[in-house]
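S.K.: Let's see this in three dimensions:
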Amino acid sequence: MREIVIVGGGYAGFYAAWGLEKRLGTAEARITVVDPRPYMTYQPFLPEVTAGSVEARHAAVSLRRHLRRARLIAGTVTAIRHADRTITVRPANGADYELRYDTIVVTAGAVTRTFPIPGLAQHAIGLKHVEEAVAIRDRLMTAFDQAAFLPPGAERRRLLTVTFVGGGFSGVEGFGELLSLATAMLKSYPELSSDELSFHLVEARGRILPEVGDKPGAWVVRSLERRGAHVHLNTQIHSLADGHVVLSNGEEFDSALVVWTAGNASNPVVHNHSDLPIDERGLLVVRPDLRVGTDSELVADAWAAGDDAAVPDLASTVPGAHTVPNAQHAVRQGRLLAKNIVADLRGGRIKNYRHSSLGVVATLGLGRGIFQYKRIVIKGLPAWLMHRGYHVLAVPSWERKIRVLTVWLTAAVFGRDLVSLASVQHPRDAFVTSGDPQRPVESPTSGRRAA
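M.R.: The predicted structure follows:
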């Protein structure tokens, strides 16, 4: 039986495995998916998770529920040696081990790009996973609770200051949704006023949302600023030490919440621990049919797609262009991967990936959005409805679609659910103190015997 190993259970990996299960017989191949998380994150919903418009679990698609035949390994691939047809797997528990394969599909995805900025690792949080989106929401709501009983001053200003770094889709959507949540929360906090909210969006380039045109991008900036936000273009972060934000334009302020969405970097496993060919950006060299290699040098039995693959964009008029790393491409590439791998095993025809963009749509907060398809631009409520309609259709499985729709309809009737569950990040605190507020909380390693 042929062993097919899929590295990564994100968009491309999930859809490739799902498609292979439907097309391959049980005696043709065994499918193995290796990913540290037991679910596929539907990332376009993460901004709405931060705002409480989508439940966290509804933005996560269970791998075990939908991949009934695949072998699922909860672990991280730390090395790929295609010459030997082996990968090294680091499981959640236990020692590393090697796993052999006949065909490999690399869909590990990109990682968040960071820089050696003082305080970044200690104070910033990303927006790439469900856990991060939930933490951002809970931190904002906890900050409101704490600020409401403080007198006006430096500490209250710090708690009500939010900073997003990165003006791409993830950053702008998360910023707009969190600003919408904070504005709505003011109704429940009569002690606070809108003038005390301080939301900052920092972008190193001269514009935000590079996927849309200059005029729509400028409109988004004006829209955010009309809502009280501060948009800093052509600006970089110099320091985040002790939560004190220092910008390249000379501005400084304290910020209790810093969200880092400054783009993606190539996956370290692909870039540093693989013998598969990569380009100057650290992405896998991929042919238009999603096989690893070039037209002149094909790497047999190796396929790749998604954010860590440099897939040629046949629909672009720009010579040498590659598909942009977004969900729209990753989903379709995953589906084509399954079809092409089956065709390769059965001696069928392998097809090239070609997909023209359906346009771009972004949410900017409850009832606000922007959509662009070529020269057609739609703003405001219609674009926001288009955003919700598109993504509820795109999220996998009818079960997830119905759950998301139910939450949206409930919120339309009863409003947002303004409850913070930040304590779930430290679930043992209440148990350890046992009702005595003077009793110190033990560290995870306290009470253990010395070796």
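S.K.: hey, let's count contacts and neighbours off CA atoms from now on
M.R.: OK.
S.K.: Could I get the full set of strands for the stretch 251-400 of the chain?
M.R.: Here the stretch 251-400 of the chain has its strands, by DSSP state E, counting those that start in this stretch, at 252-254, 257-260, 264-265, 284-285, 291-293, 298-304, 309-310, 360-365, 368-373, 376-379.
S.K.: do the stretch 1-150 of the chain as well
M.R.: Counting by DSSP E, counting those that start in this stretch, residue ranges of the strands within the stretch 1-150 of the chain are 2-7, 29-35, 39-41, 60-62, 71-81, 86-91, 97-100, 103-106, 111-112, 124-126.
S.K.: which of those is buried the deepest?
M.R.: Ranked by average neighbour count under the criterion mean count of other CA atoms under 10 Å, the strands of the stretch 1-150 of the chain are headed by strand 103-106 at a mean of 24.
S.K.: wait, which of the strands of the stretch 1-150 of the chain is closest to Arg354?
M.R.: Nearest of those to Arg354, taken as CA to CA: strand 103-106 at 19.1 Å.
S.K.: what's around Thr294, how many residues?
M.R.: When neighbours are counted by other CA atoms under 10 Å, Thr294 registers 13.
S.K.: here's the other one to compare against:
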Amino acid sequence: MPKILIVGGGYAGFYTAWKLENWLRRGEAEVTVVDPLPYMTYQPFLPEVASGSIEPRHAVVSLRRHLKSTKIIAGKVTKITHGEKSATITPNIGEAYELEYDMIVVTAGSVSRTFPIPGVADEAIGLKTIEEAVAIRDRILTNFDKASQLPEGAERDRLLTFVVVGGGFAGIEIFAEMRSFASDLLSKYPELAFEDTHFHLIEAMGRIMPEVSLKTAGWVIKNLAERGAEIHLDTQLKSAVGGVIELSTGESFESDTIVWTAGVMASPMLKNTDLPIEERGRLRVRPDLRVHDENNEIVIDAWGAGDVSAVPDLTGGGVGGFCVPNAQHAVRQGKLLAKNLVAELRGEEVHEYFHKNAGAVAGLGIGVGAFQSGKIGITGILAWFMHRGYHGLAMPSYERKFRVIWGWVLNFFLGRDIVSLEARVTPRAAFEEFASRPRPAAPAAAAPAEAPAGHPGPADAPVVVGGAVSKE
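M.R.: Predicted structure coming up:
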């Protein structure tokens, strides 16, 4: 059987494998997915996970549960030698080994793109993984607990000052959800007032959310300002050393929570391959998702999709002529890639990726949203329902859809879950504190030293009898 190796189990990789299971005939090909994580993360839900609106496990999709006939390898592909059709697999446990394949699908996704700004690497947190979203939620809750025990002053202000860097869709959504979450929490903390909380979003450009119109973006800025959240446009972060935020405008303040959402870049693993890469570090891909070289010649049996690939946008609406790195494209590219792989195996015609953006929708906290499609912009509660409706349906598998939607229904009646599990990072601390340990062994008795001449030795030592000292 031909062996298909899929590098990465994110959107594009998961959907490619999922659809291949439906469309391949029995024995037609053997499919393997390599990813260090056992799940695919539905990233549009990360802001709601961070704000307590979605249970973290409901925002991920188990690879082994939903990929029933695909071989799953828990590890990383650390090198690809396509000339020999061989990949180096570094498993989560054990030694690295070589895996041969017949066709390779590179869907390794992207990572947070940062700049060498002092303090960012040490103080900030990204928003690419479910673990990061949970950490943000727990940090907010823990900081509220700490601040409620402190008097007014610099330390309380630092705990209740939240900063987001980046005004794209991800940045605005997490910023708005955090503001909404904090506002709800205030009713549970009578020691704190609304004026004690401070929210700052830093955006280097002169506008936010380039996917929507200026009118819609302006409404979002105004709405957030009315909710007590400040957006700094045309402003750069100069330093975050020790949590001290220094802006290009000269402003400075302290924060204990800094969320970085200022862009993504293709997975660095591409540097360890012999596949062609373009100037931004992405895989060179034709519209039919086959890899091509600098001369636009097809690289046989190599395919790519998702954030890691520079997929041409045939609609003409992409940035620089390529599809923007988002879930909407990655999911659809994964589905087409599965169809094209099946067509390639059967000697049939492959198809080009063409998807005209139907619109963009953002959730901005409970009851607030923004939607843009062409010149049509919708804001407020209707757009919020559209956001939840779209993503509730887009979540893969009915099992996941039911869990997410049912959680929303419960939250409507019961409110958000506001329990912090920050102690999860040290789960053995409570056990270790009270655990009994063996007593240290008694030191071995030293051998008696030889007595010098003229001095009594052990045989002449005094004997204690009934508390009296006597000489035998």
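S.K.: looking at the strands of the stretch 251-400 of structure 1, which is buried most?
M.R.: For these, average neighbour numbers computed from mean count of other CA under 10 Å are highest in strand 309-310, which has a mean of 28.
S.K.: Tell me the helices and strands packed up against that one.
M.R.: Counting contacts by 3 or more CA pairs under 8 Å, 6 or more residues apart in numbering; DSSP states H and E, the secondary-structure elements packed against strand 309-310 of structure 1 are strand 284-285.
S.K.: mean distance, the strand it packs on to its aligned residues in structure 2?
M.R.: Between strand 284-285 of structure 1 and its aligned stretch in structure 2, the superposed structures give an average distance of 0.9 Å (mean CA distance after the TM-score superposition for structure 1).
S.K.: Onto which residues of structure 2 does that strand map?
M.R.: Following TM-score structural alignment, the aligned partner range for strand 284-285 of structure 1 in structure 2 is 283-284.
S.K.: In a markdown table: the strands of the stretch 1-150 of structure 1, plus distance to Ala412 of structure 1.
M.R.: A markdown table is the format used below for these (distance: least, CA to CA, whole Å):
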| stretch | distance to Ala412 of structure 1 |
| --- | --- |
| strand 2-7 | 40 |
| strand 29-35 | 36 |
| strand 39-41 | 25 |
| strand 60-62 | 22 |
| strand 71-81 | 38 |
| strand 86-91 | 43 |
| strand 97-100 | 49 |
| strand 103-106 | 41 |
| strand 111-112 | 34 |
| strand 124-126 | 29 |
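S.K.: closest one to Val292 of structure 1 among the ones you listed?
M.R.: Evaluated with CA to CA, those place strand 103-106 nearest to Val292 of structure 1, the distance being 9.3 Å.
S.K.: once aligned to structure 2, how far is the closest one on average?
M.R.: Once superposed with structure 2, the aligned residues differ from strand 103-106 of structure 1 by a mean of 0.2 Å; criterion: mean CA distance after the TM-score superposition for structure 1.
S.K.: Give me the residues contacting that strand.
M.R.: 2-8, 13, 85, 301-305 (CA atoms under 8 Å, 6 or more residues apart in numbering).
S.K.: quick check, nearest of the residues you listed to Leu393 of structure 1?
M.R.: The shortest separation between Leu393 of structure 1 and any of these is 19.3 Å, and it belongs to Gly13 (by CA to CA).
S.K.: what helix or strand is Pro151 of structure 2 on?
M.R.: Using DSSP states H and E, Pro151 of structure 2 is not contained in any helix or strand.
S.K.: before we move on, back to that, what would the strands of the stretch 251-400 of structure 1 look like in JSON lines with distance to Asp344 of structure 1?
M.R.: JSON lines is the format used below for the strands of the stretch 251-400 of structure 1 (distance: least, CA to CA, whole Å):
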{"stretch": "strand 252-254", "distance to Asp344 of structure 1": "57"}
{"stretch": "strand 257-260", "distance to Asp344 of structure 1": "41"}
{"stretch": "strand 264-265", "distance to Asp344 of structure 1": "31"}
{"stretch": "strand 284-285", "distance to Asp344 of structure 1": "19"}
{"stretch": "strand 291-293", "distance to Asp344 of structure 1": "10"}
{"stretch": "strand 298-304", "distance to Asp344 of structure 1": "9"}
{"stretch": "strand 309-310", "distance to Asp344 of structure 1": "20"}
{"stretch": "strand 360-365", "distance to Asp344 of structure 1": "33"}
{"stretch": "strand 368-373", "distance to Asp344 of structure 1": "35"}
{"stretch": "strand 376-379", "distance to Asp344 of structure 1": "40"}
